[in-house]
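Participant: Dropping the sequence and predicted coords here.
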Amino acid sequence: MEDRVRITVTDHIADVKLIRSDKMNALDPAMFAGIAEAIAQLAGMADVRCVVLSGEGRAFCAGLDMASMASGGTGTSLADRTHGDANLPQHVAWGWRTLPMPVIAAVHGVAFGGGFQIMSGADIRIASPHTRFAIREVYWGLVPDMAGIALWRGIARDDVLRELTYTAREFEGPEALALGFVTTLADDPWAEAHALARQIAARNPEAVRGSKKLFNLQPDLDGAAILQAESDVQLGVIRRPNQIEQVMANMEKRAAVFVD
């Protein structure tokens, strides 16, 4: 993992960086493996309350390293469900959504193809206005197959997704914001993402994780099931020490001290 992804944890925030900057963080077999390993590591880090995901150098992620993939692919079959419901390429995008804590993507330069799908797995996406985006797969005669279809259904309109996929055209930050792919624009997405992460990390981590769980459930459940899930999750949060601490800290106008 160390030659493709770096994780640094400070004040309950995990700064996760793709570090293949000489190739604009393009996805080769080692990058797929490194991202999967990073997701697995983060899943077990109870003290991490928020993740900031970014790319080192000139870009967030330029998508597949086509030369590298042509010589052997990811090393696993697309038919194999190696990570729960997902294969390895799907997991490196979908896996961010399955983490218990929120993930903020800080995006700059380019987010093409697989990079765009990885970005889409984040809970919140902050981009530079000049970032270039593309659902790039049809350009190479492929279909988007890194969980994009599953992730985008709650982000953008169906007809918009079809147009961008069929044409593989590029678009920039303001259009990405208007279409719903980006949460907000910032000249320094990484700094903005960390400022937001600090706000999230200052809230009851059980409430934040529970809220993410509910948002993850809602696309696949009917109204009655969502109502039941709200009650079930709340019963695991209410009157627990961290929830009581949140109330006391608010009343005393001080920073809360939580137990992770």
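Facilitator: Happy to help now that I have it.
Participant: C-alpha only now, for contacts and for neighbours.
Facilitator: Fine.
Participant: How are the strands of the stretch 151-260 of the chain distributed by residue range?
Facilitator: Under the criterion DSSP state E, counting those that start in this stretch, the stretch 151-260 of the chain carries strands at the ranges 171-172, 184-185.
Participant: who's in contact with the last one?
Facilitator: With contacts defined as C-alpha atoms under 8 Å, 6 or more residues apart in numbering, strand 184-185 is touched by 125, 126, 127, 128, 129, 173, 174, 177.
Participant: list the contacts for the spatially closest residue to residue 117 that is not a sequence neighbour?
Facilitator: The shortest distance from residue 117 to any non-neighbouring residue, by C-alpha to C-alpha, 6 or more residues apart in numbering, is to residue 148 (5.1 Å). Residues near residue 148 by C-alpha under 8 Å, 6+ apart: 93, 117, 120.
Participant: Roughly how far does residue 148 sit from residue 250?
Facilitator: Residue 148 is 40 Å from residue 250, where distance means C-alpha to C-alpha, to the nearest Å.
Participant: what's the answer for residue 8, then?
Facilitator: For residue 8, the distance to residue 250 - C-alpha to C-alpha - is 30 Å.
Participant: second one coming, line it up with the first:
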Amino acid sequence: MSALHLIRHGTIAELRLDNPSKLNAFTTEMLRSLETHCAELDRDDTVSAVVITAEESRAFCAGADIKAWAELEPWEFARYWVREGHRVFDRLARLSKPTIAALNGHAFGGGLEFAATADIRTMAPEATLALPEAGVGIVPGWSGTQRLVRLLGEPLVKEMALLGRRINAERAYAAGFVAEISDDPRTAALAIAEGLSDKSKRSIEAAKYMIHAAVGEDRDATIETLAAGMVAPTTDRDEGVSAFREKRKPNFPGR
């Protein structure tokens, strides 16, 4: 059984890490479950927001389980572990629903990259952020040097990735990475999610796509998705489909 669960609270969905004995570190099974849950959530129009949480431990997520990748051949590590994990995290970042991550503890390595996929973050005052990969002879592999740089900025990410420094909640808040510091980040995240429940789902989805396009997140798909949304309700589209089915030349009305 995977240690990543999808739990529903009415219109709010919760993605919960549940691997506390390993500080909620990611395993292969957890990555597969995350991909499955993302596909399900994208197609569920009853969901207004997704809250990302973790079972109580000293860490929100300590990153990737070293046992899951340490014995892999170099080509397997690069092609499967890094590339597939990157793809799954991209899937979560580009979810059509707004996402709020509740950092109840430390977020290191892949755990920080996981938190970076969310649209909004809350954080416990004692939690810290770190990219410790250089200490075990690897580099960030799930967008720690890409998406995280866009969110935190080059200097701060270099402090973590090159110098091994931890960033506390106050600095994360000052950098805009965290929306709220709370003694109960999960409750704070759920409150944010509740505040989204009476907003237009389509407006929020379109706004998320446009903002992502502005920073280069899935820009190509965003442009084509929004353009498709413009032409889908037109009479021209209806005429084109009818003409195709009736095997005749279309007569587009231009509206």
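Facilitator: Sure, I can see it. Predicted model, so just to flag it, every value in this text is computed and none were measured.
Participant: Can you calculate the TM-score here?
Facilitator: The TM-score (TM-score structural alignment, normalised by the length of the second structure) is 0.79; 227 aligned residues with a C-alpha RMSD of 2.9 Å.
Participant: Of the contacts of strand 184-185 of the first structure, which belong to helices?
Facilitator: Those of those mapping onto helices are 173, 174, 177, per DSSP state H.
Participant: before we move on, back to that, the residue nearest to residue 117 of the first structure -> the second structure?
Facilitator: Here residue 148 of the first structure is matched to residue 144 in the second structure, going by TM-score structural alignment.
Participant: Correct me if wrong, but that match is in a strand.
Facilitator: No: counting by DSSP: H, G, I helix; E, B strand; the rest coil, residue 144 of the second structure is not part of a strand but coil.
Participant: can you map out the helices along the second structure?
Facilitator: Remark: helices assigned in the second structure by DSSP H are 28-42, 66-69, 74-76, 83-93, 110-116, 147-152, 154-163, 169-174, 185-196, 201-214, 219-231, 235-246.
Participant: top of the contacts of strand 184-185 of the first structure by neighbour count?
Facilitator: Most neighbours among the contacts of strand 184-185 of the first structure, by other C-alpha atoms under 10 Å: residue 127, with 32 neighbours.
Participant: what does that one align to in the second structure?
Facilitator: Looks like residue 127 of the first structure aligns to residue 123 there (TM-score structural alignment).
Participant: Next: residue 88 of the first structure.
Facilitator: By TM-score structural alignment, residue 88 of the first structure lines up with residue 84.
Participant: Report how many residues lie close to its match.
Facilitator: Counted with other C-alpha under 10 Å, residue 84 of the second structure comes out at 17.
Participant: Tabulate the strands of the stretch 151-260 of the first structure (a markdown table), appending mean neighbour count.
Facilitator: Putting the strands of the stretch 151-260 of the first structure into a markdown table (neighbours: other C-alpha atoms under 10 Å) gives the following:
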| stretch | mean neighbour count |
| --- | --- |
| strand 171-172 | 16 |
| strand 184-185 | 20 |
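Participant: Tabulate those in JSON lines, adding columns for distance to residue 214 of the first structure.
Facilitator: Compiled in JSON lines, the strands of the stretch 151-260 of the first structure are given as follows (distance: least, C-alpha to C-alpha, whole Å):
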{"stretch": "strand 171-172", "distance to residue 214 of the first structure": "31"}
{"stretch": "strand 184-185", "distance to residue 214 of the first structure": "23"}
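Participant: so which of the contacts of residue 148 of the first structure persist in the second structure?
Facilitator: For those, the aligned pairs still in contact in the second structure (both residues aligned by TM-score structural alignment, their matches' C-alpha atoms under 8 Å) are residue 117.
Participant: Adding distance to residue 16 of the first structure and neighbour count, write the contacts of residue 148 of the first structure out as JSON lines.
Facilitator: As requested, those are exported to JSON lines (distance: C-alpha to C-alpha, whole Å; neighbours: other C-alpha atoms under 10 Å):
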{"residue": "93", "distance to residue 16 of the first structure": "14", "neighbour count": "28"}
{"residue": "117", "distance to residue 16 of the first structure": "17", "neighbour count": "28"}
{"residue": "120", "distance to residue 16 of the first structure": "16", "neighbour count": "25"}
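Participant: which of the ones in helices among the contacts of strand 184-185 of the first structure lies closest to residue 160 of the first structure?
Facilitator: residue 177 (13.0 Å; C-alpha to C-alpha).
Participant: what's near enough to touch the closest one?
Facilitator: So residue 177 of the first structure contacts 183, 184, 185 (C-alpha under 8 Å, 6+ apart).
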